[in-house]
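Trainee: Okay, sequence plus prediction incoming.
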Amino acid sequence: MSSKAAPSPLVGGAYLLAGNLLLPLRLVLGWTYFSAFWRRLVLENKLDPDGAGYLGEKFNHFLPNALGIRPAIEFFVSHPELLWWKLLGFTVVEAVVGLAVMLGFMTRWMGLATALLAFGILLGAGWLGTTCLDEWQIGVLGVSAGLALVGTGGGRFSLDFWMEKRGMKIPGSRLADRLVAWALEKRGVVVVAAAVFLLTLATNQIFHGGVWGKLHNLSVKPRVELSEAHLDGGALGVTLYRVEGADVYGSFAIALRVLDATGVEVAAWDQQALAGLAPTAIENRYVAKVKPGAHSLMLPLGAKAEVRFESDGLKRLRAGSYRVELEDISGASWATTLEVP
């Protein structure tokens, strides 16, 4: 009796043809994930916390408008030492999954893995994209492409096929094949297709208003939230949180003013004063950091910090409500209320 394993019920016929037809998709999809590892650790070191372009800062950019996973993102960007391990593990997973998809090894399971990776990208970064809704497109296309590979397998031009022909055991292949066969019998493909399409429409609407109503793109113009304004020992403390705008370009604050109820300026800091803030005056909460620049106070996307501003004028404030206003170099401004008891 031959010791070779029985061939998979989904290795020939229409399934083989479908897998052959999706070869270009499999190679491109695999490379998009493997190339993440290639860019971060081979071409450059993007996992150096002290280096330019640290991946942790990019991950921090997702935070303000992530869908459903914001608490998890905030936890990691608040704990830099854990974030590094998370990014390393994620990069290794992307490398393994991407390479396996290109080779066509455990194709159905790796297709599911790519769909899950893309789903995570969609939830975290689907709101980003200055021109073509870049991250949303990457996410929804990755989910649908990965699930397509779950259904078709790798086809003739895959390591799975090569191993099947030689009677070699592919880990998890029998279970994957049975699940796919069962889903096809129960018209599960229609359910999956409908679910993916609804996910596409829902996230397009939530992130960009792309189905009905007014279109919006949170990556175009910077927006900074001011909160928790208070006086402490004659200094103004206020929390600054950059929540919108391009992830590759900072917000550059050139003025901060405190105005009384009649609009009269009672304290102010110009761009030189903001650029000259001492590091001890800024208490950053995340990996992306608010910091003084050459000519302004720089606020990268996702950065949140409590900043202290000192002025003799603050010591003479009477009880009442005041307006704290931050001005960006673009001319945009944002404000919060300061209550002086």
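Mentor: Yep, that arrived.
Trainee: alpha carbons only for contacts and neighbour counts from here, please
Mentor: Fine.
Trainee: Would you mind pulling the contact partners of stretch 60-80?
Mentor: Under the criterion C-alpha atoms under 8 Å, 6 or more residues apart in numbering, residues 56, 59, 82-83, 123-128, 242-244, 247, 285-288, 301-303 lie in contact with stretch 60-80.
Trainee: out of these, which are buried?
Mentor: Neighbour-count burial (16 or more other C-alpha atoms under 10 Å) is assigned, among the contacts of stretch 60-80, to 56, 59, 83, 123-128, 242-244, 247, 285-288, 301-303.
Trainee: Now do the buried residues in the strand or helix carrying residue 81.
Mentor: Using DSSP states H and E, residue 81 sits within helix 80-103. Buried residues in helix 80-103, counted by 16+ other C-alpha under 10 Å: 83-84, 87-88, 91-95, 97-103.
Trainee: Distance from the chain centre to it, please.
Mentor: 15 Å (C-alpha atoms, centre = their mean, to the nearest Å).
Trainee: Which SSE is immediately downstream of that helix?
Mentor: helix 107-125.
Trainee: And that following helix, what does it pack against?
Mentor: Packed against helix 107-125 by the contact rule (3 or more C-alpha pairs under 8 Å, 6 or more residues apart in numbering; DSSP states H and E) you find helix 80-103, helix 134-152, helix 173-185.
Trainee: could you say what helices and strands the shortest one packs with?
Mentor: This points to helix 173-185. helix 107-125.
Trainee: List the buried residues of the helix it packs on.
Mentor: Neighbour-count burial for helix 107-125 [16+ other C-alpha under 10 Å]: 107-125.
Trainee: Give me the angle between that helix and helix 80-103.
Mentor: Comparing the axes of helix 107-125 and helix 80-103 via axes from the mean of the first three to the mean of the last three C-alpha atoms, to 10 degrees yields an angle of 140 degrees.
Trainee: what sits up against helix 107-125?
Mentor: By C-alpha under 8 Å, 6+ apart, helix 107-125 touches 62-63, 65-70, 97-98, 100-101, 135-136, 138-140, 142-154, 160, 172-173, 176.
Trainee: State the number of residues packed around residue 246.
Mentor: When neighbours are counted by other C-alpha atoms under 10 Å, residue 246 registers 20.
Trainee: Could you do residue 254 as well?
Mentor: When neighbours are defined as other C-alpha under 10 Å, residue 254 has 22 of them.
Trainee: And here is the other one:
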Amino acid sequence: MSTLTLDGTPAESKSATQRSQADAQRIAALAFLSIRFIQGFIYWGGGSRRFIYGPAKLDPSAASWMANKFQSAMPGALLGTDHIIAFLLHHFYLLYVSLILFSAAELITGLFLMAGLLTRAAALVSIGLSVVLMLMFGWQGATCIDEWTMAACNLAIGATLMLGGSSAFSLDNALLVRRPAFAERGWFRWISGALPLPIRSDAFQKLALAVFAATVVFNVATYNYYRGSVFTPFHGGPVSPSKHHLSLADAVLLSNGALRFHAYLDGGTPAAPSNVMAAMLKSNDGKVLEQWDGTALSHLPTSAIANEFAYNRFAPGPFGLRAEMGAMATITLPGTSNANPGSLQSAATLQLHTVNGNTFNVDVGME
């Protein structure tokens, strides 16, 4: 019985040069075995945690529902992906289907890579997943850019497997042994990993260099954007993954003396909420016109806080006003006789003071 080489033909019919090339391909395939399996295991782990081991992540009623993680990523997401996240958060059924499909893509891609089935197609999907993860979550990580680091490595691994395939100990290779005619099918060589790509060596070199350039440019550019240290000095990133930041806008003193403003927790860690301990309305000369302490903020009625998303929210907390990462709301503070439009003879400012000592300001207008 003859032994088949990588392209499905009998070994004895090959010249010495061809056998040498086949041996080189076999060596490369064996070298890829570790990264192919671990790349698959990483993605399989992401999907299996949601479908098998931690199904609460796909349960909208659970605290670990994945929508909360999506919203926490929104402030630092790149290239318009923050708008995509916001759109999905506003449309529950699209959000739920998207999370199911994304998780299923991770699970299936991981299984295919570990088994070596349709290796190049699975590697290409893993590249897409890595890019999405880097754009949405790459900025997060309080001590280092954790999400970016893993996704950047997975992107490079996916590019390597897409180009090189992986015939050793793979179902692609087993399928080729059973169906040697597949060696002549272009579609099989493009989506599986059992054989080299069906292109000339000079064309393969151009493709490999183009993939290399795209991988390097994307990884280095996003790293420089998030942390610098390439073309600019090291910096903490446009969006801090460790220090909470509140963006305030549209502050208006209403005719009844109440103060309405828009707040967005657009920086910091999702591991802990931000707590606003006090709010002050000050005139331009520094006079305090109104003040809401932690007790007043913690007793705000539900009707005073209009959250834009149903997941991470602003809400009264035990020490004041509590906000989870990515929360966005229009908040109305009750007025007293000390604060009314007639008392504003000059410009005024609303100040919010958080538990960690930070102060956030916004100019106040009149209705």
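Mentor: Here it is on my side, so go on. Because the structure is a prediction, the values reported are computed rather than measured.
Trainee: With respect to residue 7 of the first structure, which of the buried residues of helix 80-103 of the first structure is nearest?
Mentor: Using C-alpha to C-alpha, residue 103 is the member of the buried residues of helix 80-103 of the first structure that sits closest to residue 7 of the first structure, with 19.3 Å.
Trainee: Let me know the secondary structure of residue 47 of the second structure.
Mentor: At residue 47 of the second structure the chain is in helix, as set by DSSP: H, G, I helix; E, B strand; the rest coil.
Trainee: Give the equivalent position in the first structure for it.
Mentor: Residue 47 of the second structure maps onto residue 37 in the first structure, with residues paired by TM-score structural alignment.
Trainee: could you measure its match against residue 90 of the first structure, distance?
Mentor: The spacing between residue 37 of the first structure and residue 90 of the first structure, counted by C-alpha to C-alpha, to the nearest Å, is 9 Å.
Trainee: Can you tell me the SS state at residue 335 of the first structure?
Mentor: Following three-state DSSP, we place residue 335 of the first structure in the strand state.
Trainee: cool, residue 129 of the first structure as well?
Mentor: Residue 129 of the first structure ends up coil, using three-state DSSP.
Trainee: so residue 254 of the second structure makes contact with residue 339?
Mentor: No - applying C-alpha atoms under 8 Å, one finds residue 254 of the second structure not in contact with residue 339, separated by 9.6 Å.
Trainee: of the two, who's got more company?
Mentor: residue 339 (23 against 18).
Trainee: The more buried one belongs to a helix?
Mentor: No - using three-state DSSP, the assignment for residue 339 of the second structure is coil, not a helix.
Trainee: Show me what it aligns to in the first structure.
Mentor: Matched by TM-score structural alignment, residue 339 of the second structure corresponds to residue 314 in the first structure.
Trainee: Which residues are in contact with that match?
Mentor: Shown in contact with residue 314 of the first structure (C-alpha under 8 Å, 6+ apart): 234, 235, 236, 266, 267.
Trainee: again with residue 103 of the first structure
Mentor: 158, 159.
Trainee: And it? What does it align with in the second structure?
Mentor: In the second structure, residue 103 of the first structure lines up with residue 115, judged by TM-score structural alignment.
Trainee: Please tell me how far that match sits from residue 151 of the second structure.
Mentor: Spatial separation of residue 115 of the second structure from residue 151 of the second structure under the definition C-alpha to C-alpha is 21 Å.
Trainee: and residue 143 of the second structure, how many neighbours does it have?
Mentor: Going by other C-alpha under 10 Å, the residues that sit close to residue 143 of the second structure add up to 9.
Trainee: a strand runs through residue 251 of the second structure, doesn't it?
Mentor: Yes - secondary structure assignment places residue 251 of the second structure in a strand (three-state DSSP).
Trainee: what do we get in the first structure for it?
Mentor: Aligned partner of residue 251 of the second structure by TM-score structural alignment: residue 229.
Trainee: if I pick its match, what's in contact with it?
Mentor: For residue 229 of the first structure, the contacting residues are 236, 237, 238, 239, 324, 336, 337, 338, 339, by C-alpha under 8 Å, 6+ apart.
Trainee: Just give me the neighbour total for the residue lying closest to it once chain neighbours are set aside.
Mentor: Take residue 229 of the first structure and drop its neighbours on the chain: the residue closest to it by C-alpha to C-alpha, 6 or more residues apart in numbering is residue 238, 4.3 Å away. Counted by other C-alpha under 10 Å, the residues lying close to residue 238 of the first structure total 22.
Trainee: I'd say residue 238 of the first structure and residue 308 touch.
Mentor: Yes - counting by C-alpha under 8 Å, residue 308 is a contact partner of residue 238 of the first structure at 6.7 Å.
Trainee: residue in the first structure matching residue 298 of the second structure?
Mentor: In the first structure, residue 298 of the second structure lands on residue 275 (TM-score structural alignment).
Trainee: what would the contacts of residue 314 of the first structure look like in TSV with distance to residue 292 of the first structure, secondary structure and neighbour count?
Mentor: Shown next, in TSV, are the contacts of residue 314 of the first structure (distance: C-alpha to C-alpha, whole Å; DSSP: H, G, I helix; E, B strand; the rest coil; neighbours: other C-alpha atoms under 10 Å):
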residue	distance to residue 292 of the first structure	secondary structure	neighbour count
234	22	coil	16
235	18	strand	17
236	17	strand	21
266	23	strand	16
267	20	strand	19
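Trainee: need the residues you listed in a markdown table with distance to residue 254 of the first structure, can you?
Mentor: Formatted as a markdown table, these follow (distance: C-alpha to C-alpha, whole Å):
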| residue | distance to residue 254 of the first structure |
| --- | --- |
| 234 | 22 |
| 235 | 19 |
| 236 | 17 |
| 266 | 17 |
| 267 | 14 |
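Trainee: between these, which is closest to residue 17 of the first structure?
Mentor: residue 236 (68.5 Å).
Trainee: mind listing what that closest one touches?
Mentor: So residue 236 of the first structure contacts 229, 230, 308, 309, 310, 314 (C-alpha under 8 Å, 6+ apart).
Trainee: The third one: what's its closest spatial neighbour, skipping adjacent residues?
Mentor: Of all residues beyond its chain neighbours, the one nearest residue 308 of the first structure is residue 237 (4.5 Å), with distances taken as C-alpha to C-alpha, 6+ apart.
Trainee: Just give the number of residues close to the residue mapped onto residue 336 of the first structure from the second structure.
Mentor: Counting by TM-score structural alignment, residue 336 of the first structure corresponds to residue 362 in the second structure. Per other C-alpha under 10 Å, the neighbour tally for residue 362 of the second structure reads 20.
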